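# 3D model of this:
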Amino acid sequence: MSGQGTLAAFRRSLIQRWGGVSAPGWGGLEWSDWQPLDRSQIKAFAPHGPGVYRIRETGGTCLSYLGQTSRSLRTRLGTLRSELAREGGPFADPHVAAAYFWLLLTRDGKSFEFSCASLPGDKRHLRGHEDLLLWLHRVQTGRSTPINYARFYPGFRAPTPTWIGAKAKGRRGRKTEPLSADELASVISDKQAPLLWTDGPIAEAPWWSGSVAADEALTSLPQAPGVYGLFDPALGDFLYFGESDLIRKRVAQHLKTFRHIEGLSIFYKKGRSPFSKNCRYEWECDLLGNHYFNHRSPPEWQYRKHG
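The predicted model follows:
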């Protein structure tokens, strides 16, 4: 069976198993019914506790955004809803997606629905499950959720946090604003094919550009944008996946921590130019979501502090 045929068969098996991306059992979770994104419905249907949540335009079939919280779903969704009423638009905090939703609401007249699922676990597994769901969305629909991957409303500049630096000594942040004509002309709107893989270990995927031993990384890895994975042969698995605008430079930083691992190798995938950070984030999530699907856990060193 061809690669496309394998992917199509895998997509059908996922739909048979869990339904589409808006289904109540999607991803093997117990999602709440879809409800309008307003305060009363959030209070009634979003639990106090950790979990994941999904948002779509009212009546839509694909998702607009996926998120997770290790604290309270009710608080997280309530914060997002409150920020949509902020005069002049939200900052990038306390909810990073609020400004994009605010522009859809105020400029395009969109309305939104939410659905959430309780998911006990530590922050690593919550983030891993978020990666899984984002990957599943790309597999099943052939497209990304538009408000994830650090993407922003076309033609506008993303806001900053409320304060740049410490509040006592820093400066006030910036809300969203239209890009100038010169800025619009320089915007990169690239698209990259997803790194979707369903047949065997990720290390055997055909789309890797190559792999090198750790001892050769500083001379053999490209100074190019893309994604990479650190593979431990004793473990038989990847320790970490990452993205960078300069693969060799970023891996050099990791090797300060991981060089002691015997037989460590680095797999990498270069992107075609132009290659935005948004597409690098998509590729990174493809790797992480696939890993979580196969192992039910993130790579050993993912979401941990290291070099």
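# alpha carbons only for contacts and neighbour counts from here, please
OK.
# who's in contact with the closest residue to Gln302 other than its chain neighbours?
Among residues not flanking Gln302 along the chain, Tyr240 sits closest, at 5.3 Å (Cα to Cα, 6 or more residues apart in numbering). Contact analysis of Tyr240 by Cα atoms under 8 Å, 6 or more residues apart in numbering lists 229-231, 299-302.
# out of those residues, which comes closest to Arg259?
Using Cα to Cα, Leu230 comes nearest to Arg259 of these, at 10.4 Å.
# any idea where the strands of the stretch 151-300 of the chain begin and end?
156-157, 163-164, 171-172, 177-178, 210-213, 226-232, 237-244, 265-270 (DSSP state E, counting those that start in this stretch).
# can you check what angle separates the last one from strand 237-244?
If I follow you right, that is strand 265-270. Angle between the axes of strand 265-270 and strand 237-244 is 40 degrees (criterion: axes from the mean of the first three to the mean of the last three Cα atoms, to 10 degrees).
# hmm, Leu105 is touching Gly89, no?
No. In this structure, Leu105 is not within contact of Gly89 by Cα atoms under 8 Å, at 10.5 Å.
# neighbour count winner among those two?
Gly89 (20 against 15; other Cα atoms under 10 Å).
# one more, for comparison:
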Amino acid sequence: MDFLEENWLELDWSPWVPFNAPREFWYIQKAPGIYRIRPNNQDLLMYIGETGQSLHKRLSGLRQTLRRGDLMPWSDPYAEAPGLWSWWVEWGLAKDTGTPVAPSKGSNAPPRPSSGGETDDTEPVMLEVSSAPLDASVSGRKGMENFLLYRYRQETGESPLCNFGRFHPRYRKSTTRSEGRRGGRLANNQKDNPAGFPGITPLEPVGNPGDSDWMGMEWTEHKPLRPEHAREAGEGAGLYLLADAKSREILYIGQSGDIAGRLPELCGKDWQGHEVQFSYQIIGQKVLPHNLREQEADLLGNYYENFRKVPAFQFQKSR
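Reported below is the predicted structural model:
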């Protein structure tokens, strides 16, 4: 599996380090970069992330946050912590029926116990992390993060369990600490968390960024980003592209649960002298947020694969 190797996509990945091995944690680099998390010795990823601080500091903090099994962590400062915690606790609950293992590919069901005989008292599946330093700007790191997510989805046909806002179906997520609502397991009579519903099939890497059939989509004809045109956009959830009218270079890749509402909002943004055009693709009338984010990452990842950069206005807070 390429995504588990120490040279995945020609990056200098550290060895896989267990979260409960403080001595081995010194393999984690003291530099900004990217990281990937998996269940111990399993052939799937739970999370791919990036940080502008020391990888060692970031991951040491995440490790400490996950030590308590009785309280789900807050969503800040480690956005991935609640999701990782929910799967970890669920594996612990399965301990009574056998040694827990990670969920099978393509499934959001709780882990299946092993088919062995007696139940053992060893610790449940532990998480492991591998990291790679990356000397890049914020947009450079986030571009690489989306490229890794795109390639992982192309390799496996699915997304990491805790990226894109995905969550365990039987848990509700903690809010930020300031909001003060702690997450936990749902009651038996409560419906599954929609964030735990299946991911969406990866987009097919065909065409070039900006083509009318890029990534197997049917992009609309480019129109000027002006209120009179934006108000004519189709109803529904989908993806959109903003491009320079002269060069047709893509300036921004986005997604929205309401394309007809989102495009008019963009008309008033400062595009720094660019004459901007838009194009879009409606995916459906109602699409789960994590499914839209998955396909947005497919587009960003393919763009990065082609140009080794992200669009000029991507990852700017004002967008």
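# give me the TM-score for this pair.
With the length set by TM-score structural alignment, normalised by the length of the first structure, the two chains reach a TM-score of 0.84; 281 aligned residues with a Cα RMSD of 2.3 Å.
# circling back: quick one: map the residue nearest to Gln302 of the first structure onto the second structure.
Here Tyr240 of the first structure is matched to Tyr252 in the second structure, going by TM-score structural alignment.
# and that match, how far from Ser212 of the second structure?
With distances taken as Cα to Cα, to the nearest Å, Tyr252 of the second structure is found 16 Å from Ser212 of the second structure.
# then Glu232 of the second structure?
Taken as Cα to Cα, the span from Glu232 of the second structure to Ser212 of the second structure is 19 Å.
# which of those two has more residues huddled nearby?
Comparing Glu232 of the second structure with Ser212 by other Cα under 10 Å, the one with more neighbours is Ser212, at 17 against 11.
# give me the nearest residue to the more buried one, chain neighbours excluded.
In space, and not counting its chain neighbours, Ser212 of the second structure is closest to Trp219: 5.2 Å by Cα to Cα, 6+ apart.
# so what's the one you found up against?
Listed by Cα under 8 Å, 6+ apart, the contact set of Trp219 of the second structure reads 212-213, 279-281.
# out of those, which is nearest to Thr201 of the second structure?
Top of the list for closeness to Thr201 of the second structure, among these and by Cα to Cα, is Gln281 at 16.0 Å.
# I'd say that closest one and Thr220 touch.
Yes. Counting by Cα under 8 Å, Gln281 of the second structure does reach Thr220; the two are 6.6 Å apart.
# more crowded one of these two?
Shown here are Gln281 of the second structure and Thr220; by other Cα under 10 Å, Gln281 has more neighbours (19 against 16).
# what's around the counterpart of Tyr292 of the first structure in the second structure, how many residues?
Counting by TM-score structural alignment, Tyr292 of the first structure lines up with Tyr304 in the second structure. When neighbours are defined as other Cα under 10 Å, Tyr304 of the second structure has 22 of them.
# quick check: closest non-adjacent residue to Tyr304 of the second structure.
Distances taken as Cα to Cα, 6+ apart place Val310 nearest to Tyr304 of the second structure, at 5.7 Å, with adjacent residues excluded.
# Leu45 of the second structure now?
With Cα to Cα, 6+ apart as the criterion, Leu45 of the second structure has its nearest non-adjacent residue at 4.5 Å, and that residue is Arg38.
# doesn't that neighbour fall inside a strand?
Yes. Arg38 of the second structure sits within a strand when classified using DSSP: H, G, I helix; E, B strand; the rest coil.
# who are the contact partners of the counterpart of Pro50 of the first structure in the second structure?
Here Pro50 of the first structure is matched to Pro32 in the second structure, going by TM-score structural alignment. The contact partners of Pro32 of the second structure, taken as Cα under 8 Å, 6+ apart, are 50-55, 133-135.
# fine, thanks again, bye for now.
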